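**Student:** Here's a sequence, model it:
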Amino acid sequence: MKNSQINVALCAFGMSGYVFHAPFIDLHPNLNFYGVFERTKNEAKKNYPTVKTFRSLEDILVDDKVALVVVNTPNTTHYNFTKKVILAGKNVVVEKPFTVTVAEAEELVQLAKDKNVLLSVYHNRRWDSDFKTVKRIIDKGILGDLVDVEIHYDRFEPDLSYKTHKELPIKGVGSLYDLGSHLIDQALQLFGMPKALFANLDSFRNNSKVGDYFDVKLYYNNFYVNLKSSYFVRETLPGYILHGKKGSFIKTKADIQEVELQKGLKPNSKNWGIEPISEQGLLHIEIEGEIIKKHILSEKGDYMEYYNGISEAILNKTAVPVSAEDATDVIKIIEAAIKSSEEQQVVEL
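**Tutor:** From the prediction side, this is the model:
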């Protein structure tokens, strides 16, 4: 390890740790995968022999060598874990969703400012190839004024999760928090905060006690954005459907990074983050009276861009790649969607 490297500790080594964080931290030139919190196991050492194993969060917090802590524990623990890290004076990255409530999020934002530590939330889907491609199309304005947008995150998973904490009927659990936070963050990045929303939240799996379906309509001044997810979509739908006054753009949800990481591939692998050509989005527009229908080359996905931003923020005091304020807005939408579904009425924002 070089002296300039930032020592990073993970708070867990489940899927989030070994798929979405450790591979990027380990390969980043300015970061050092220093430690991991595992209560009884030593899973991290199988792939990272030099990593230090901590048996408690407190052991991480009293280690002066740890400069950045990644809180990648279950949703309902994010607030308590993050608060302890901030109070210990260490920089922190929190997995999405940031917190369970807006009140918790706002408290942590202020606390980080008071303690002068970095606080960022891991909304990694901003660096998906499909989202980056859609953002490019919108930024170019070639669809004209938007009329209707749909963003999907669907699965076919009729059985309850073996991870029991994901099936507990408590606040912070369910697909709106787990999958919805991705879609909400993407919508807010593309269009900003809506003026109102209407939501339907439901559960269709046998014996399910948590939400596995949501349909959230965001109301903007002159167009609508629908965020949808169901665990009963066997036939894959497009991830992004955009209709504007000049035409449409349809794009599959085709980022390959998660699949490749689960296979054990590393972010420095050949052709990392490059979608198959077959997954290119379809653009159908009219330009100067000519109808044009063609496929659009996809952007390259790369979650390493997030950790590039974290490294720069710590070493050079630049802005974090995802602000805690942005992540708080996501929780505001989630809380409003829950209220809307319960009351079956439009909620003003």
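
**Student:** Please make it C-alpha for all contacts and neighbour counts, starting now.
**Tutor:** Noted.

**Student:** helix, strand or coil for the residue lying closest to F249 once chain neighbours are set aside?
**Tutor:** Using C-alpha to C-alpha, 6 or more residues apart in numbering and skipping residues adjacent in sequence, the residue nearest F249 is L283, 4.6 Å away. Secondary structure for L283, judged by DSSP: H, G, I helix; E, B strand; the rest coil, is strand.

**Student:** One more, so I can put them side by side:
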Amino acid sequence: MRLGLVGYGVGGRFFHAPFVEAAEGVELAGIVTRSPHRRDLAAQDWPGVPAYDSLTDLLASGVDAVTITTPPETRRALVLEAVAAGVHVVADKPFAPSAEAARELVRAAVDAGVVLDVFHNRRWDADLRTLAAVLASGRLGELWRVHSRFDLDQPHLLEPGPDGGLLRDLGSHLVDQLLWLLGPVESVTAHLDWVDLPEGRTDAGFVIDLLHSSGVRSFVESSKLNRLHQRELRAYGSAGSYRVHSTDVQAGAVLGGARPAGDLEGWGRDAPAHWGTLAIKAGEERVPSEQGRYHDFYTQFAAAVRGDAPEPVPAAEGVRTLAVLDAARASALEGRTVPIEPAT
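**Tutor:** The predicted structure follows:
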């Protein structure tokens, strides 16, 4: 599958291109960026891969699929242009400002007969995959609740203004992880921390309480301005608990210049010092890290386009995540618990 990358900022350069390279059945066929500096970076990173000024030019070159990783406010028009051209699309998160806006993109893709998926790559995080394996083992007994905390000391990277904020940014990933892990949500109760910036009032932290249809509760929280850097997952069940303070191992590696294609077997595993602990009646034991594999998203996406596998993150699941984010914002602004309508 020949795939073009639209946008070569931090996301395109570090969180898409290296994982496209590592995926099976995918070729990086072109990069869209107008910035001379980013064109130079792309040429250094991917010699021989052509650069284009626009999505229109990339489509004219002949590609099977595109990834849209431009700023959020630009994505709708680009997704619609690619879909209208009959090209399959990966849209970065959040792929729309609201669930209702996202449904328009889903309808367009269905009408065009193309695959539209959302890049919720953090479903393939090492710590989340390890927690999923612990839950699947049944050793916690009846699962009661899961806590997910991700604090970042990155004030300079907070997307400002009413169309930005941490909830739509990292919140998209953290909520999607819990939906993937625990299933649909029936209600949402949330608190947002606000900061006044020149671009407008911006949410800079959140705490969200999710009641899942299974009866399990999950709690997700994050901050970006509080001078903390911590990733923690905890799970409580009738037979014990599991806890881990992990590292963002894949992000750290690619930002440090590593590529998964250079060591596919050794890629994406937390070091033993960061393994989680399972505590049950028999005692405590360390749980080795599962492998984090963001490139599996693209391998599965290519297989889905061929008709050989399910889509990795269908756009309808992206809509489900956005519906929870919409409810969280409403809950925080109105001071109430917001029910979630079942997906249709």
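
**Student:** if we can go back for a sec, the residue nearest to F249 of structure 1 against S298, yeah?
**Tutor:** No: using C-alpha atoms under 8 Å as the test, L283 of structure 1 is too far from S298 to be in contact (11.9 Å).

**Student:** what about those two, which has more around it?
**Tutor:** It is S298, of L283 of structure 1 and S298, that has more neighbours when counted by other C-alpha atoms under 10 Å, with 23 against 20.

**Student:** about what we covered before: if I pick the counterpart of the residue nearest to F249 of structure 1 in structure 2, what's in contact with it?
**Tutor:** The alignment partner of L283 of structure 1 in structure 2, by TM-score structural alignment, is L278. Taking C-alpha atoms under 8 Å, 6 or more residues apart in numbering as the criterion, L278 of structure 2 is in contact with G240, S241, Y242, R243, E284, E285, R286, V287.

**Student:** How much space separates the counterpart of P339 of structure 2 in structure 1 from A337 of structure 1?
**Tutor:** In structure 1, P339 of structure 2 lines up with E348, judged by TM-score structural alignment. Distance from E348 of structure 1 to A337 of structure 1, counting by C-alpha to C-alpha, to the nearest Å: 10 Å.

**Student:** Of the two, which one has the most company?
**Tutor:** Neighbours were counted for E348 of structure 1 and for A337 using other C-alpha under 10 Å; A337 has more, 28 against 12.

**Student:** what's the helix or strand for the residue lying closest to the more buried one once chain neighbours are set aside?
**Tutor:** Using C-alpha to C-alpha, 6+ apart and skipping the chain neighbours, the partner closest in space to A337 of structure 1 is A199 (5.2 Å). Taking DSSP states H and E as the criterion, A199 of structure 1 maps to strand 196-202.

**Student:** Kindly report the same for I86 of structure 1.
**Tutor:** helix 78-87.

**Student:** can you pull the buried residues of that helix?
**Tutor:** H78, Y79, F81, T82, K83, V85, I86 (16 or more other C-alpha atoms under 10 Å).

**Student:** ok, average deviation of it from structure 2?
**Tutor:** Helix 78-87 of structure 1, aligned to structure 2 and superposed, deviates on average by 1.2 Å (mean C-alpha distance after the TM-score superposition for structure 1).

**Student:** Need the residues that contact stretch 127-137 of structure 2.
**Tutor:** 123, 140, 143, 177, 181, 233, 242, 244, 246, 270, 287-292.

**Student:** That one corresponds to what range in structure 1?
**Tutor:** Residue span in structure 1 matched to stretch 127-137 of structure 2, by TM-score structural alignment: 130-140.

**Student:** quick revisit: ok, the match of P339 of structure 2 to Y219 of structure 1 distance?
**Tutor:** In terms of C-alpha to C-alpha, E348 of structure 1 sits 9 Å off from Y219 of structure 1.

**Student:** list residues touching both of these two?
**Tutor:** K195, A196, L197.

**Student:** which residue lines up with I25 of structure 1 in structure 2?
**Tutor:** Per TM-score structural alignment, I25 of structure 1 is aligned with V20.
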